[in-house]
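Engineer: Show me the folded form of this:
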Amino acid sequence: MQVAVNLSPVQFQAGDLERAIHQILLKTGLAPTRLEVEITEGVLIGDFARALNLLRRLKALGIRIAMDDFGTGYSSLSYLQSFPFDKIKIDRSFISNLEAAPQSAGIVRAVLSLAHALNIPVVAEGVETEAQRAFLEREACEEMQGYLVGRPDLIERYLDLIGVAVERWLYA
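Structural biologist: Got it, this is the predicted structure:
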């Protein structure tokens, strides 16, 4: 299983993030390939060259990089061209309107088509109804998250599902 961590633009800009993440991986024993860092386009605004350089260094460690809230920022397409993201996450605002707004369905289809053309897996955020799940399945969305799939809960309640080995790094 992957461990996904959202990074805010403030966290991304402050301090030596690469070193901090590396130290956490060493302390917990989590393999870098199991860590997925989720960033929004806000991380890339400002010092674009520095941000890209840091993302490349994190990726070189084996960490996966996901573009979160895709389509809600300013220049998503140029960011996809500049950096090989491991995953795109479609924002819940598009998913929640699938049934009510044909524009949302069109946007979700377009993002899925673009991602498939670039060989980038997609996660749909905020899946809460069976109709949303069925639409995303028909459109070949690789992953879904939301209340329909699983509600947030204490990690201890998921230990049987994810394995006892997680306790070693969870409480380190």
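Engineer: rest of the way, CA atoms for contacts and neighbours
Structural biologist: Will do.
Engineer: list the helices and strands the helix of greatest length in the chain packs on?
Structural biologist: Criterion DSSP state H: the longest helix present in the chain is helix 102-117. For helix 102-117, the elements it packs on are strand 87-90, helix 92-96, judged by 3 or more C-alpha pairs under 8 Å, 6 or more residues apart in numbering; DSSP states H and E.
Engineer: after the strand of greatest length in the chain comes which helix or strand?
Structural biologist: The longest strand of the chain (DSSP state E) is strand 64-70. Per DSSP states H and E, the first helix or strand lying C-terminal to strand 64-70 is helix 76-82.
Engineer: Tell me which other helices or strands that next one touches.
Structural biologist: Judged by 3+ C-alpha pairs under 8 Å, 6+ apart, helix 76-82 is in contact with no other helix or strand.
Engineer: quick one more, to check against the first:
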Amino acid sequence: MKIILFDGDEIKEVLKGCENVEVDDETNCIYFESGELCGIKSDYAIVDDDAVPEDAILESNLLEPEKVRKISSLNNRCESAILSGFTSETTEHTYQFNTTDQINMTQQYTLLLGNPDISTVDWKTEDSGVVAHSRDEFISIVNEAEEHKRGKIEKYWRLKSKVQASTTREEVRSISWDGGETVEES
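Structural biologist: Below is the predicted model of the structure:
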């Protein structure tokens, strides 16, 4: 067996020929037949096969945390892209789309569905202030808002899937919200 101590991408120390290895997480010590390591401040890997290259072990121990960080970052970028708003093809106006705006838009849409007598909806735009929209325009805007949101969510799902399928940290690092996918940029 061998114990590999590493810090980030750097291998700090490799102890080969370690037998009967036990880890005590409470004392932060690794005990083995010929000694002990206590007060360990770096990450480590314990490997059964002394023949496995240290770099391969380092990669395998760092890959999953890298994936977790990347997925979290992509999720944050997705949420930010959704909340940043959208421009309607129907009206050519730009609309806010933060959480409150989404709730208000859904409420207004529900009112339209429940009351066919509503013919116009006044709604705030980012580029022209409050604008009167016809019933049909507003329903189209709601549909475009859903397409905006759904497009971002589906993009996140595709990128997350790429991250999960990655086999190296370099692959994970090459995936980004802005440049890691050219397929369907929403």
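Engineer: what TM-score do we get after superposing?
Structural biologist: TM-score for the superposed chains, counting by TM-score structural alignment, normalised by the length of the first structure: 0.24, backed by 71 aligned residues with a C-alpha RMSD of 5.5 Å.
Engineer: Run the angle between the longest helix of the first structure and strand 64-70 for me.
Structural biologist: Interaxial angle, helix 102-117 of the first structure versus strand 64-70 (axes from the mean of the first three to the mean of the last three C-alpha atoms, to 10 degrees): 160 degrees.
Engineer: Mind listing what's buried along helix 102-117 of the first structure?
Structural biologist: For helix 102-117 of the first structure, burial by neighbour count (16 or more other C-alpha atoms under 10 Å) applies to 104-105, 107-109, 111-112, 115.
Engineer: quick check, nearest of the residues you listed to residue 54 of the first structure?
Structural biologist: Residue 54 of the first structure has its nearest neighbour among these in residue 115, at 22.9 Å by C-alpha to C-alpha.
Engineer: Against residue 66 of the second structure, how distant is residue 72 of the second structure?
Structural biologist: Taking C-alpha to C-alpha, to the nearest Å as the measure, residue 72 of the second structure falls 10 Å from residue 66 of the second structure.
Engineer: which of these two has more neighbours?
Structural biologist: Under the criterion of other C-alpha atoms under 10 Å, the comparison of residue 72 of the second structure against residue 66 puts residue 66 first, with 17 against 13.
Engineer: which element follows the helix or strand where the more buried one lies toward the C-terminus?
Structural biologist: Assigned by DSSP H and E, residue 66 of the second structure belongs to helix 54-83. Next helix or strand after helix 54-83 of the second structure toward the C-terminus (DSSP H and E): strand 86-87.
Engineer: That following strand - contacts with which helices or strands?
Structural biologist: When contacts are defined as 3+ C-alpha pairs under 8 Å, 6+ apart, strand 86-87 of the second structure packs onto strand 94-95.
Engineer: can you rerun that using 10 Å?
Structural biologist: With contacts taken as 3 or more C-alpha pairs under 10 Å, 6 or more residues apart in numbering; DSSP states H and E, strand 86-87 of the second structure sits against strand 94-95, helix 135-165.
Engineer: And the following helix or strand past the shortest one, what's buried?
Structural biologist: Read in the C-terminal direction, the helix or strand following strand 94-95 of the second structure is helix 99-114, with elements assigned using DSSP H and E. Along helix 99-114 of the second structure, the positions that meet the burial threshold by neighbour count (16+ other C-alpha under 10 Å) are 102, 105, 108-109, 112.
Engineer: Please apply the same query to stretch 57-68 of the first structure.
Structural biologist: Buried residues in stretch 57-68 of the first structure (16+ other C-alpha under 10 Å): 58-59, 63-68.
Engineer: Now the terminal residues of it, how far apart.
Structural biologist: First residue to last in stretch 57-68 of the first structure (C-alpha to C-alpha) measures 19 Å.
Engineer: Of the buried residues of helix 99-114 of the second structure, just say which sits nearest to residue 174 of the second structure.
Structural biologist: Distances from residue 174 of the second structure to the buried residues of helix 99-114 of the second structure, taken by C-alpha to C-alpha, are shortest for residue 102, at 32.5 Å.
Engineer: ok, that closest one to residue 124 of the second structure distance?
Structural biologist: Relative to residue 124 of the second structure, and taking C-alpha to C-alpha, residue 102 of the second structure is found at 13 Å.
Engineer: Then residue 174 of the second structure?
Structural biologist: Noted for residue 174 of the second structure: a distance of 39 Å to residue 124 of the second structure, by C-alpha to C-alpha.
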